[in-house]
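Novice: Any chance you could fold what I've pasted below:
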Amino acid sequence: MSNTENKDKNLVAKEKTEVSGPAEQTRPGRMYVPEVDIFEKDADIVLLADMPGVAADDLEIDLRDNVLTITGDVQPQEKEGQVYMAREYGTGRYYRRFTLSNDIDQSKIQASLKNGVMRLVLPKVEKAKPRKIEVHAA
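Specialist: Just a heads-up that it's a prediction; the model follows:
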């Protein structure tokens, strides 16, 4: 969105969405749903997930039976002798699951994490990639 489109709109920081539901948690603490953007290109599908505070060592991506599970832990940043006057940033775990179609080449999935954004590249299998068919004059 350009600045001219945004000048009359209020900008509000969106709160982290906490997971809620009937499932029983096996770990103490809060569970968050990362915000994601998903877009398609000719050769692949790209998923961007906001996971602020998660280090690469604390990010886990699991693929089993066409289900992609993303979990990331936000570790406490406490230092000995540090006394907080205010504390708004919550620690906890990010959790999100996606079911993949057979159009994804699961052996070539790539992931990276930079500045709190996880980028997942899901390459399409050859048969799923769009292609142009050349027409010859008869």
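Novice: Please make it C-alpha for all contacts and neighbour counts, starting now.
Specialist: Noted.
Novice: in the chain, which spans are helices?
Specialist: 3-6 (DSSP state H).
Novice: Tell me the helices and strands packed up against the strand ranked longest in it.
Specialist: What stands out as the longest strand in the chain, according to DSSP state E, is strand 54-64. Here strand 54-64 touches strand 67-74, going by 3 or more Cα pairs under 8 Å, 6 or more residues apart in numbering; DSSP states H and E.
Novice: Okay, buried residues for the longest strand of the chain please.
Specialist: 54-55, 59 (16 or more other Cα atoms under 10 Å).
Novice: and for comparison, fold this next one:
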Amino acid sequence: MTTDVTKTTEKTPVEAPETTTGGRIYRPLADIVETPDAVTLMLEMPGVGAEDVDVTLEKRVLTIRGKVHPAQPEKLQLVYAEYGEGDYERSFTMSDDFDADKISASVSNGVLTVTLPRAVEAKPKKIAVTTA
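Specialist: Okay, here's the model as predicted:
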């Protein structure tokens, strides 16, 4: 008689950040729009308020973190849930052609918008061509 014991363990993906709280960390979806003057990032971060967003730029790495405060309905017991709550984190490696002092961020309707203006030296220059 043989016994087949299958042990299933759920592993954390290698690319997932480690947490000290034991909660989930999601990688927010992002759209990136580029113009000659700036690059704009738009990240989906539902449940995150402006006071709970941390945007840092260190050694050309732009890191965005968002903290979610779980909703606890009073006097209600959750029977079924499809929406997973957790914090958000995403990093982008940037080139040197952005003006770090003019980066701005705002949040509205669950979307964080980060605008990275190009440095004056990095903006394309139009060269006038004349006839000789």
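Novice: one step back: generate TSV for the buried residues of strand 54-64 of structure 1, with distance to Val117 of structure 1 as supplementary columns.
Specialist: Shown next, in TSV, are the buried residues of strand 54-64 of structure 1 (distance: Cα to Cα, whole Å):
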residue	distance to Val117 of structure 1
Val54	9
Ala55	10
Leu59	11
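Novice: coming back round to it: contacts for the longest strand of structure 1 next, please.
Specialist: By Cα atoms under 8 Å, 6 or more residues apart in numbering, the residues outside strand 54-64 of structure 1 that reach it are 68-75, 113, 116.
Novice: So which residue is dead centre in structure 1?
Specialist: Ala49 (2.4 Å; Cα atoms, centre = their mean).
Novice: What's it aligned with over in structure 2?
Specialist: Under the alignment (TM-score structural alignment), Ala49 of structure 1 pairs with Leu43 of structure 2.
Novice: Kindly report the same for Arg30 of structure 1.
Specialist: Superposed on structure 2 with TM-score structural alignment, Arg30 of structure 1 falls opposite Arg24.
Novice: Not counting residues beside it along the chain, what's closest to its match?
Specialist: Closest residue in space to Arg24 of structure 2, ignoring its immediate chain neighbours: Gly86 at 4.7 Å, by Cα to Cα, 6 or more residues apart in numbering.
Novice: Could you do Pro76 of structure 1 as well?
Specialist: Nearest to Pro76 of structure 1 is Thr91, by Cα to Cα, 6+ apart, at 5.9 Å.
Novice: hang on, the one you found packs against Gly72?
Specialist: No: using Cα atoms under 8 Å, Thr91 of structure 1 is not in contact with Gly72, being 10.7 Å away.
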